[in-house]
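>>> Sequence and predicted structure are below.
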Amino acid sequence: MSSRQSGNPEPCPVARSVELIGDRWSLLIVRDAFDGMRRFGDFQRSLGVARNILSDRLRKLVEAGILETQAAAEGSAYQAYVLTPRGQSLFPLVLALRQWGETHLFAPGEAHSQLLDRRTGQPVPIMRVLDAQGAELLPEQSEVRKLERTDE
């Protein structure tokens, strides 16, 4: 029996994150929110997802505090979906997925979208993981250490 099924929270931060935002539609909704989309119809046109699936994912993202709803415009019956600070903190994750895809999933010269720094107009540099001294940290230089519960 998994820890989810037994009622125990998953002890792995990666597993908890994937449980919340790891499905295709949730991540693409977050991506589109970073691109400025705010309305249900805009998300649906961009993603081509069924209304019931989109509605479910938006509800879950709102419940998780990743998106919040706001009135779309004065007197409008529409809701806008806006990234919260918690949602905005997903930017490095979306950027990492984008850059990995650009590097590994496109043939040389194949057309794809590109993320630019609005201030300079230049492509966003490739992300790197740095250690406390600012040097690049490689996977083999890290380890997972289980932490014991401290709130007893």
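Yep, that arrived.

>>> from here on, contacts and neighbour counts on C-alpha atoms
Noted.

>>> for this structure, what spans make up the helices?
13-21, 24-34, 40-47, 51-63, 85-88, 91-104 (DSSP state H).

>>> this is the comparison structure:
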Amino acid sequence: MQTDPVADVLEIVGDRWALRVVRDVALGLRRFDDLHRSTGAPRTVLADRLRRLTDAGILSPRSYRVPGARTRSEYALTTAGVDLLPVLAALSDWGERHRPGGGEPEIVYRHIGCGGRVTATLQCECGRTTAPGDRLVAQVNR
């Protein structure tokens, strides 16, 4: 039986809010109220996305308690969540090339090792790196 990885991934992160939550957790926002302010997602939608991302293994919740308040959760990226950062970098890269808004982007993706800006590239199984203008083809794997 064959699967469709793109469709499978879009079931988890393919709505308006999910990747924004992943991006904001990567930026250091961990708590519900901070994520609510940052994303602007309705509270019920944000709660649902946090649950779905946790169930999918993209976020990991950790309990915390402020004195005098109930126990709450804060979130961190799992390995699977960190593995989504190149996808976000690629989407950002595409957006800068094809949806120019003028000026520098608010968020950029950088290499931790040297601090340089990251751009999206693909590598063929033959070892060659593709450029944004290179032609790719999608085909059914039979």
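Sure, I can see it. All of these numbers come straight from a predicted model, not from anything done at the bench.

>>> related to what we said a few turns ago, tell me which of the helices of the first structure is the most buried.
Of all the helices of the first structure, helix 24-34 carries the top mean neighbour count, a mean of 18, counting by mean count of other Cα atoms under 10 Å.

>>> The second structure: matching residues for that one?
The aligned range for helix 24-34 of the first structure in the second structure is 16-26, by TM-score structural alignment.

>>> Pipe the helices of the first structure into TSV and attach distance to T69 of the first structure per row.
Below are these laid out as TSV (distance: least, Cα to Cα, whole Å):
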stretch	distance to T69 of the first structure
helix 13-21	18
helix 24-34	12
helix 40-47	11
helix 51-63	7
helix 85-88	13
helix 91-104	19
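
>>> so T69 of the first structure touches E63, yeah?
No: applying Cα atoms under 8 Å as the test, T69 of the first structure and E63 come out as separate, 10.5 Å apart.

>>> excluding its backbone neighbours, what's nearest the aligned residue in the first structure for L88 of the second structure?
Aligned counterpart of L88 of the second structure in the first structure: V94 (TM-score structural alignment). Nearest residue to V94 of the first structure, sequence neighbours excluded (Cα to Cα, 6 or more residues apart in numbering): R31, at 6.7 Å.

>>> Go through the helices of the first structure and name the closest to Q79 of the first structure.
Smallest distance to Q79 of the first structure across the helices of the first structure (Cα to Cα): 7.8 Å, for helix 40-47.

>>> Show me what the closest one is packed up against.
If contacts are counted by 3 or more Cα pairs under 8 Å, 6 or more residues apart in numbering; DSSP states H and E, helix 40-47 of the first structure sits against helix 24-34, helix 51-63, strand 79-83.

>>> what's the closest of these to S17 of the first structure?
Closest approach to S17 of the first structure among those (Cα to Cα): helix 24-34, 11.1 Å.

>>> Just want the angle from that closest one to helix 51-63.
Interaxial angle, helix 24-34 of the first structure versus helix 51-63 (axes from the mean of the first three to the mean of the last three Cα atoms, to 10 degrees): 70 degrees.

>>> name the helices or strands packed onto helix 24-34 of the first structure?
Applying 3+ Cα pairs under 8 Å, 6+ apart, we find helix 24-34 of the first structure packed against helix 40-47, helix 51-63, strand 79-83, helix 91-104.

>>> mind giving me CSV with those and columns for distance to E10 of the first structure?
Listed next are these as CSV, based on distance: least, Cα to Cα, whole Å:
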stretch, distance to E10 of the first structure
helix 40-47, 30
helix 51-63, 18
strand 79-83, 25
helix 91-104, 20
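
>>> P11 of the first structure: which of these is closest?
Per Cα to Cα, nearest to P11 of the first structure of these: helix 91-104, 20.1 Å.
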